[in-house]
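Visitor: 3D model of this:
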Amino acid sequence: MELLQIMGCSPPLARRPLDTEQAEGVARVFKALGDPVRLRILSIVASHAGGEVCVCDINDAFDLSQPTISHHLKVLKDVGLLTSERRASWVYYRTVPDRLAELSALLAAPAEVVG
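Guide: This next block holds a predicted model:
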């Protein structure tokens, strides 16, 4: 299930507990981001000028095999954080802004909880 469907209009964690389905879905996203390589990949894509990155540039940033990088990219796509588009022999990756915003909103603490 996609993060958008899991989280929907869920308020921040500090306002209302997640139900079981929401918690399982969000946990999959955090599990994907719990790997340092995947976290770096997401950071590379999110911060790249133009908003997209060729897989060749992602491969060049790591001392890992291409199949390993492809696996990490698939995990990030499966949890809805990245999308891709094939152009000729290369694949270009972009973040999914709505998913990142939902994750950010989920973690945002309301003003009355901060402090």
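Visitor: Every contact and neighbour count from this point should use C-alpha atoms.
Guide: Will do.
Visitor: residues touching the residue nearest the centre of the chain, list them.
Guide: In the chain, the residue lying closest to the centroid (C-alpha atoms, centre = their mean) is Leu81, at 3.0 Å. Applying C-alpha atoms under 8 Å, 6 or more residues apart in numbering, we find Leu81 in contact with Leu42, Thr95, Val96, Arg99, Leu100.
Visitor: please give me the structure for this one as well, since I'd like to look at both together:
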Amino acid sequence: MASTVVHEHDADPCCAGATSALLPIDEATLLAVTFKALADPTRVRLLRYLAESAAGTACACHLPEALGISQPTLSFHMNKLHDAGLVLREKRGRWVHWTVRPESLASVRGFLDLPASADADCC
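Guide: Purely as a prediction, here's the structure:
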């Protein structure tokens, strides 16, 4: 006869559903990559600048001056954002134009829109 293992937290109503609230590992990994890419103030500023640009895209030729950074610093940070899937790059002649991938931020928006705890006094 198979025995059922009962964990202490399973009987505690405070912890009911706690394990069902865990993200799947693949989703958590993707979010961690995104948060890691955004863990730098320059990259946050770059992403915001691109998102708010009138044309929906910005040329790399304008970004260093607008943000007060050098071209090599821009390249480093934009590559981090690109590797995380947050921006697209399109080569136009000599320059690269960058665009935010809005769909890449959907999981972040969903994650940050956490429901308020029903019982904040619990535990």
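Visitor: picking that back up, counterpart of the residue nearest to the centre of structure 1 in structure 2?
Guide: Alignment note (TM-score structural alignment): Leu81 of structure 1 maps to Leu86 of structure 2.
Visitor: so Ser84 of structure 1 sits in a strand?
Guide: Yes: applying DSSP: H, G, I helix; E, B strand; the rest coil, one finds Ser84 of structure 1 inside a strand.
Visitor: and the residue nearest to it when sequence neighbours are not counted, what helix or strand is that in?
Guide: For Ser84 of structure 1, ignoring the flanking residues on the chain, the nearest one in space by C-alpha to C-alpha, 6 or more residues apart in numbering is Tyr93 at 4.4 Å. For Tyr93 of structure 1, the element it lies in under DSSP states H and E is strand 90-95.
Visitor: What is that strand packed up against?
Guide: helix 36-47, strand 53-54, helix 55-60, strand 82-87 (3 or more C-alpha pairs under 8 Å, 6 or more residues apart in numbering; DSSP states H and E).
Visitor: hey, which of these is tucked in deepest?
Guide: When those are scored by mean count of other C-alpha atoms under 10 Å, the highest mean neighbour count falls to strand 53-54 (a mean of 19).
Visitor: so how much does that one differ from structure 2 once superposed?
Guide: Mean deviation of strand 53-54 of structure 1 relative to structure 2 after superposition (mean C-alpha distance after the TM-score superposition for structure 1): 0.5 Å.
Visitor: Pull up the aligned stretch in structure 2 for that strand.
Guide: Under the criterion TM-score structural alignment, strand 53-54 of structure 1 matches residues 58-59.
Visitor: And stretch 16-32 of structure 1, by the same measure?
Guide: The aligned range for stretch 16-32 of structure 1 is 21-37, by TM-score structural alignment.
Visitor: Buried residues, the matching stretch. List them.
Guide: By neighbour count on 16 or more other C-alpha atoms under 10 Å, the buried set for stretch 21-37 of structure 2 is Leu30, Leu31, Val33, Thr34, Ala37.
Visitor: Who are the contact partners of Leu88 of structure 2?
Guide: His82, Trp98, Thr99, Val100, Arg101.
Visitor: right, and out of the residues you listed, which lies closest to Gly56 of structure 2?
Guide: Thr99 (6.3 Å; C-alpha to C-alpha).
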